[in-house]
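Enquirer: Quick check, what structure comes out for this input:
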Amino acid sequence: MSAHETIDVSTQDGSYDVHVGAGILDGLGELVRGACAGRAARVISDSNVAPLYANDVALSLLDAGFESSIHIFEAGEASKSMETLSELLERLAEGGLDRDDVVVALGGGVTGDLAGLAAALYLRGIKLVQVPTSLLAMVDSSVGGKCAVDLAAGKNLAGAFWQPSLVVADVDCLDTIAPELFRDSCGEVIKHAVLADEALFAALERRTLTDAGLTGEELVDIVARNVRIKRDVVEADERELGLRQTLNLGHSIGHAIEAASGLSLGHGSSVAAGLCCIARASSRLGWCSDECCQRIVALVASHGLPTDTDVPHKELLSFMLRDKKRHGDGINLVIPREIADVELRRCQVGELEEIVRLGCGVS
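Expert: A predicted model of the protein is given here:
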């Protein structure tokens, strides 16, 4: 076994550990048993991840004294729907799970969202363990308790806050991730660096995450640093009333880009493009320095991620104004001032039009 770091997360809704390591999936059952005292565990995974890990995870849970079973849904963002959620809830009920039992979300962000929301709703809430297998899920969506499904009107519009009892991130799982999916996930890592970690940003400038030479120990360190950034924000603002909104850096434009693509562009790529767009607009409006903007765009480009969008401005604005982050007649936008220094700025519709004009489709 290689490096293993444990990060504790404490919120009003409960405390839990995030285990980040290489080769730690084999001991999942023991870790789950240490966090959950239930009788049964239902592993929820998608059709891509389940063939790789689900049987081993179920056996590990069985060895730890759980009655374990597996539910598999079709991989892809299209499955993050009310229909799939309803099916998951029916399967939990058919399995006779009670409030002491546990849902184990094995997979990427879609799996974590679906399984998390099912755990939050079933019996008004049962135990949840997040086992992220993608970089995006490891550094972002598995920590913090946000879970949601998409509606026809937009992404993540039906959801809840439901903190896990445990998160187990084994970086060895990243060996089975397609290069394009791993690259897409780098968008959230870059976002975290811009948000709160100048040293991480500089390290990524020296050596990109897509460098094939990264070791397991280096990946553990990078994932753990990202988890700590998110942990610190979540602990200060669990329900996204203020500070936690800064985690939406790049997301208001990014979600609009993602929605306009029909969800064909990955979330991390969309956030990366949105981050560059808001940095360009901020630079041109005098809210951040030209150097800050140039460094952000250069780092995104060095990871092979998009730095702009060709979506028409009216279409972007339409999606932005339907986003769940809208408050009345405006949106709280996260503005980069310098690397590791951001501010929350309330923008009215007219200002949003100017920001989109200055930042999007102009690189």
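
Enquirer: hey, let's count contacts and neighbours off CA atoms from now on
Expert: OK.

Enquirer: ranges for the strands of the stretch 201-350 of the chain?
Expert: 326-327, 330-338, 341-348 (DSSP state E, counting those that start in this stretch).

Enquirer: tell me the most buried of those?
Expert: strand 330-338 (a mean of 22; mean count of other CA atoms under 10 Å).

Enquirer: gap between residue 160 and residue 192?
Expert: With the distance defined as CA to CA, to the nearest Å, residue 160 ends up 23 Å from residue 192.

Enquirer: residue contacts, the residue nearest the centre of the chain?
Expert: Nearest to the mean C-alpha position of the chain, counting by CA atoms, centre = their mean, stands residue 141 at 2.8 Å. Contacts for residue 141 (CA atoms under 8 Å, 6 or more residues apart in numbering) come out as 109, 112, 113.

Enquirer: In JSON lines, list those along with neighbour count.
Expert: Output for the contacts of residue 141, formatted as JSON lines (neighbours: other CA atoms under 10 Å):
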{"residue": "109", "neighbour count": "26"}
{"residue": "112", "neighbour count": "30"}
{"residue": "113", "neighbour count": "27"}
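
Enquirer: one more, for comparison:
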Amino acid sequence: MAVIPVAIAGAPYEVRIEAGLLARAGEHCRPFLRKNRVAIVTDENVAAEWQAPVTASFDAVGIASDWLILPPGESTKGWEQLARVVDWLLALEVERKDNIVALGGGVIGDLTGFAASMVKRGCGFIQIPTTLLAQVDSSVGGKTAINTPAGKNLVGAFHQPSLVLADPLALDTLPLRDTRAGYAEVVKYGLIDDAPFFEWCEANGAKLLAGDSAARETAIAKSVAAKARIVAADEKETAGIRALLNLGHTFGHALEAETGFSDRLLHGEGVALGMVLAARFSARQGLMSGQDAGRIVAHMEAVGLPSSLKALGLDCSGRRLSDHMLHDKKMDAGTLPFLLLRGIGETFLAKDVDLNEVAAFLDEELRG
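Expert: You can find the predicted model right below:
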């Protein structure tokens, strides 16, 4: 089992990575539970696969489980379901020192973590991520949030989990499209500051997506270690270090908004295309070589992730997409910092990007 510490000042925790952890969830969670009951939030798809074995794992250590099963999908991450989770936890008389469990992908982790940050002014929670995206990204670092009509993740809180359990076997139950979407966040860590890891992705990405267990465990452990290092240095994104984790997200969130935060474009697919656009824009600005930008495009194509804005088939202008960016939570004093690249493994925060240039660039990309 790989155990990766996340050294957050005042709230350190571990990420444990091993095949079979879901079947032993109760054993790992038991030391973090004060009572003989635990509240578990999940969605319908995850419950169909994992409710029975996870319940059995808690039963085996003398813990009864209460389950709240929500609808699947991005639309669950909003006010209505947040209120439902909070009211349910209060009805169960959850206390501040209790830990609840978030079992699912990024939507469930974000929603449950945010609810935990609010109940009794903050109770504990344990993340058990069941998608690749959640295992390598959203379950680590304490960002919790919901979406609103104004934009994605605009209402939330920093609230660190008490423990994260990542079981690569959970990925066997996912559609390939969902695993691909999560893989975009794996590639991101190579593009941020680890060129050798991007090379590893080029060599092993197809094996990971095909189900190779060793490749999956390596990718999860490497990604979690990279994120743990970054969030420990800048927990609340105030020093400019954690912002590097947003590579591809400014473009990606605009695309998600334009497609209605729907299954037309999954979050990870938006990030993948966002990283392509960040690379191509960086090359257009003379910041990185066209050869490096081409490698990024080629790898996304090779693993079946979106690599062309024109292919998305949007009926909008570059200006409309750039206007979506004005609602980005990273806006600071009226300006929007962009994550751009000087090369593979050389991401940096640019604070002088002209949105008019971005709009013109996006018009060109929309035309192909």
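
Enquirer: what's the TM-score here?
Expert: Superposed pair, TM-score by TM-score structural alignment, normalised by the length of structure 1: 0.94. Supporting alignment: 358 aligned residues with a CA RMSD of 1.6 Å.

Enquirer: When residue 160 and residue 192 of structure 1 are compared, which one has more neighbours?
Expert: A side-by-side neighbour count of residue 160 of structure 1 and residue 192, using other CA atoms under 10 Å, places residue 192 first with 26 against 19.

Enquirer: Could you double-check that that one lies in contact with residue 229?
Expert: Yes. Between residue 192 of structure 1 and residue 229 there is a contact under CA atoms under 8 Å: 7.0 Å.

Enquirer: need the helices for the stretch 201-350 of structure 1, in chain order.
Expert: 216-236, 251-260, 267-284, 290-302, 313-321, 349-359 (DSSP state H, counting those that start in this stretch).

Enquirer: looking at those helices, which is closest to residue 16 of structure 1?
Expert: Closest of the helices of the stretch 201-350 of structure 1 to residue 16 of structure 1 is helix 216-236, at 10.8 Å (criterion: CA to CA).

Enquirer: Which strands or helices does the strand or helix carrying residue 116 of structure 1 pack on?
Expert: Using DSSP states H and E, residue 116 of structure 1 maps to helix 109-121. Secondary-structure packing of helix 109-121 of structure 1 (3 or more CA pairs under 8 Å, 6 or more residues apart in numbering; DSSP states H and E): strand 40-46, helix 82-94, strand 102-107, strand 127-132, strand 146-151, strand 154-161.

Enquirer: I'd like the ones you listed as a markdown table, with distance to residue 60 of structure 1 appended.
Expert: Shown next, in a markdown table, are those (distance: least, CA to CA, whole Å):
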| stretch | distance to residue 60 of structure 1 |
| --- | --- |
| strand 40-46 | 11 |
| helix 82-94 | 20 |
| strand 102-107 | 12 |
| strand 127-132 | 13 |
| strand 146-151 | 26 |
| strand 154-161 | 28 |
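
Enquirer: nearest to residue 27 of structure 1, of the ones you listed?
Expert: strand 127-132 (12.0 Å).

Enquirer: Tell me which helix or strand comes right after that closest one.
Expert: Counting by DSSP H and E, the next helix or strand C-terminal to strand 127-132 of structure 1 is helix 135-136.

Enquirer: That next one maps to which residues in structure 2?
Expert: Per TM-score structural alignment, the counterpart of helix 135-136 of structure 1 in structure 2 is residues 132-133.

Enquirer: The matching stretch against structure 1, how far on average?
Expert: Here the mean offset of stretch 132-133 of structure 2 against structure 1 after fitting is 0.4 Å, by mean CA distance after the TM-score superposition for structure 1.

Enquirer: can you list contacts of that stretch?
Expert: Stretch 132-133 of structure 2 is contacted by residues 105-106, 168, 171, 178-179, 181-185, 220, 268 when judged by CA under 8 Å, 6+ apart.
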